[in-house]
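S.K.: Sequence and predicted model, in that order:
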Amino acid sequence: MTEAKAPDSSRRSERSRRAIYDAALALVGEAGYGRTTIEGIASRAGVGKQTIYRWWPSKAAVLMEAFLDLAEQAAAEAGADGAAEYAIPDTGDLRTDLRRVLRATVDEMNSPAYDAPARALAAEGVLDAELGAQFVEKLLEPQLQLYVDRLRAAEAAGQVRTGLDARIALELFVGPLTHRWLLRTLPLTHAYADTVVDYAVDGLAPRP
């Protein structure tokens, strides 16, 4: 007789965790953040409410972790496809590299899977200082640092003016896209991203 194997609790927990991620993201997209509840997430994920509270203190914490996981998956898939890396590409042509990254950012911002949870976290972060700080630290800051690194490489190569403040310079790229995304009054397109890069890069060029 073969001995029956005990259930793998770690695999069961991982399945439950991923089901909770999927449920939280789906519910926020369908009903909005205000109408999303721990009870709703638990029901959608097929787990008990106590399971969620054992791992997270609030629905905001659930959504934050689910969104970070979504971002990590997107980055891994992009890297596997060769479309993007965990750094802004450096082909030696700053304009081309930044156009590539901003076009990918536009695609992400226009994705329903990204839009609803990102807006929910941004809005809730205004009211919840701790959540807002986590949103910046865990999601925004690592992305902004990629721009800093690429701009410093461009400075070393003589492609931008010496002494450039990379933290201010990166806002010339990400600020306009974020502004349009938040207001939703004008479309976010690749053509717009290209124009933002052209205006910013020409302003950053070395002075004679």
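M.R.: On my side now, so go ahead. No experiment lies behind these values; they were computed from the predicted model shown.
S.K.: C-alpha from now on. contacts and neighbour counts both.
M.R.: OK.
S.K.: what sits against the spatially most central residue of the chain?
M.R.: When the chain is reduced to its mean C-alpha position, the closest residue under C-alpha atoms, centre = their mean turns out to be Ala71, at 5.0 Å. Contacts were defined as C-alpha atoms under 8 Å, 6 or more residues apart in numbering; by that measure Ala71 touches no other residue.
S.K.: mind checking how far it is from Val160?
M.R.: If you measure Ala71 against Val160 using C-alpha to C-alpha, to the nearest Å, the figure is 30 Å.
S.K.: Next, count neighbours for Ser13.
M.R.: Neighbouring residues of Ser13 were enumerated by other C-alpha atoms under 10 Å; the total is 12.
S.K.: what separates whichever helix or strand the residue nearest to the centre of the chain is part of from the chain centre, distance-wise?
M.R.: Ala71 is located in helix 59-81, with elements delineated by DSSP states H and E. In this view, helix 59-81 has its centroid 7 Å away from the chain centroid, taken as C-alpha atoms, centre = their mean, to the nearest Å.
S.K.: quick one: buried residues of it?
M.R.: Of the residues in helix 59-81, those with enough neighbours to count as buried (16 or more other C-alpha atoms under 10 Å) are Lys59, Ala60, Val62, Leu63, Met64, Glu65, Ala66, Phe67, Leu70, Ala75.
S.K.: got it, and stretch 100-109?
M.R.: Going through stretch 100-109 with 16+ other C-alpha under 10 Å, the ones that come out buried are Arg100, Val101, Leu102, Arg103, Ala104, Thr105, Val106, Met109.
S.K.: Now tabulate these in TSV and tack on secondary structure and distance to Ala205.
M.R.: Formatted as TSV, the entries for the buried residues of stretch 100-109 read as follows, by DSSP: H, G, I helix; E, B strand; the rest coil; distance: C-alpha to C-alpha, whole Å:
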residue	secondary structure	distance to Ala205
Arg100	helix	19
Val101	helix	19
Leu102	helix	19
Arg103	helix	21
Ala104	helix	24
Thr105	helix	23
Val106	helix	24
Met109	helix	28
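S.K.: And here is the other one:
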Amino acid sequence: MHRGNRHGRSETAREAVLQAADDLVAEIGYAKVTIEGIAARAGVAKQTIYRWWRSKTDILVDAFAADSVQELTLPDTGAFHTDLRAHLDELVRFLEVSDSGAVFRALAGQAQHDPELAARLRAEVLPRLRARDRVPFDRAAARGELPADADVDLLVDQVVGPIHFRVLVTGEPVTPALLDALVTGAARGRPEARTAAGTPGPRSGTGVGRSGGGEGC
């Protein structure tokens, strides 16, 4: 019993640290966040944090991984067009508005000059995001709603990529008209991201690419 209580307290402290890191990035930006500040916000000692993480970046990677699972729910409407549009609406909200999106934008920026972080995002974060982005397409393929020869990986790239390009690179708004065009093109099995977005964008939502963008960091 005593061991279980200790474990429960540890998990509560860990969740408090993750939430504090999210909140602080959204409030003051990545550069100003410190381990000391996270500890004070979470109500834990710095030594407690260093038992689990080496740096604030490690905390934020773990926070984002947990948040993306909780906040991107992948609604199943039974039809590709509405599945995909619902997912894209949720993705835009997640990236642009939520504290978790602020964390992702901060990590993507930091990864441009932090090779270790870039490698970790490629290995631990981006594959999970891509797997979630694939879900509406895989459902549609299973239901026969996409052409038999549709390149699902390319469809995901060209639908999700322009959203990340606008959020992470240009700062242009992700408009309902853009989402409509992306969904319509994807439903034909011939995504039209180039004409809809004005650019093909980076590969499936990364923004942590090499100097010219793309999926790898």
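M.R.: Ah, there it is. Every value quoted in this text rests on a predicted model; they were computed, and no experiment measured them.
S.K.: count of neighbours near the aligned partner of Asp194 of structure 1 in structure 2?
M.R.: Alignment of Asp194 of structure 1 against structure 2 is given by TM-score structural alignment, with Asp180 as its counterpart. Burial of Asp180 of structure 2 is recorded as 16 neighbouring residues (other C-alpha under 10 Å).
S.K.: For Asp180 of structure 2, list the residues it contacts.
M.R.: Arg85.
S.K.: and it, how far is that from Gln47 of structure 2?
M.R.: Asp180 of structure 2 is 49 Å from Gln47 of structure 2, where distance means C-alpha to C-alpha.
S.K.: Asp151 of structure 2 now?
M.R.: Between Asp151 of structure 2 and Gln47 of structure 2 the distance, using C-alpha to C-alpha, works out to 49 Å.
S.K.: repeat for Phe165 of structure 2
M.R.: Distance from Phe165 of structure 2 to Gln47 of structure 2, by C-alpha to C-alpha: 38 Å.
S.K.: Please apply the same query to Val61 of structure 2.
M.R.: When C-alpha to C-alpha is applied, the distance between Val61 of structure 2 and Gln47 of structure 2 equals 19 Å.
S.K.: ok, back up a step: which two among the buried residues of stretch 100-109 of structure 1 are spaced furthest apart?
M.R.: Longest distance between any two of these is 14.5 Å, between Arg100 and Met109; criterion C-alpha to C-alpha.
S.K.: sorry, back to before: and the buried residues of helix 59-81 of structure 1, which is closest to Phe135 of structure 1?
M.R.: If you rank those by distance to Phe135 of structure 1 using C-alpha to C-alpha, Met64 comes first, at 7.4 Å.
S.K.: Might you report the residue contacts of Val197 of structure 1?
M.R.: With contacts defined as C-alpha under 8 Å, 6+ apart, the neighbours of Val197 of structure 1 are Arg95, Leu98, Arg99, Phe173.
S.K.: swap in Ala40 of structure 2?
M.R.: Contact analysis of Ala40 of structure 2 by C-alpha under 8 Å, 6+ apart lists nothing.
S.K.: Need the counterpart of it in structure 1.
M.R.: Aligned partner of Ala40 of structure 2 by TM-score structural alignment: Ser43.
S.K.: Would you mind getting the average deviation of the helix or strand its match falls within from structure 2?
M.R.: According to DSSP H and E, Ser43 of structure 1 maps onto helix 38-45. In this overlay with structure 2, the average offset of helix 38-45 of structure 1 from its partner residues is 1.2 Å by mean C-alpha distance after the TM-score superposition for structure 1.
S.K.: what are the ranges of the helices in structure 2?
M.R.: 2-28, 35-42, 46-52, 56-71, 80-96, 99-111, 115-120, 126-143, 152-165, 176-187, 193-197 (DSSP state H).
S.K.: by how many degrees do the second one and helix 56-71 diverge?
M.R.: Here helix 35-42 of structure 2 points in a direction 40 degrees away from that of helix 56-71 (axes from the mean of the first three to the mean of the last three C-alpha atoms, to 10 degrees).
S.K.: do the same with the first one
M.R.: An angle of 100 degrees separates the directions of helix 2-28 of structure 2 and helix 56-71 when computed by the same axes, to 10 degrees.
S.K.: ok now helix 2-28 of structure 2, how far from the chain's centre?
M.R.: 21 Å.
S.K.: For that helix, buried residues please.
M.R.: Judged by neighbour count using 16+ other C-alpha under 10 Å, the buried positions of helix 2-28 of structure 2 are 13-14, 16-26.
S.K.: what packs against that helix?
M.R.: Applying 3 or more C-alpha pairs under 8 Å, 6 or more residues apart in numbering; DSSP states H and E, we find helix 2-28 of structure 2 packed against helix 35-42, helix 56-71, helix 99-111.
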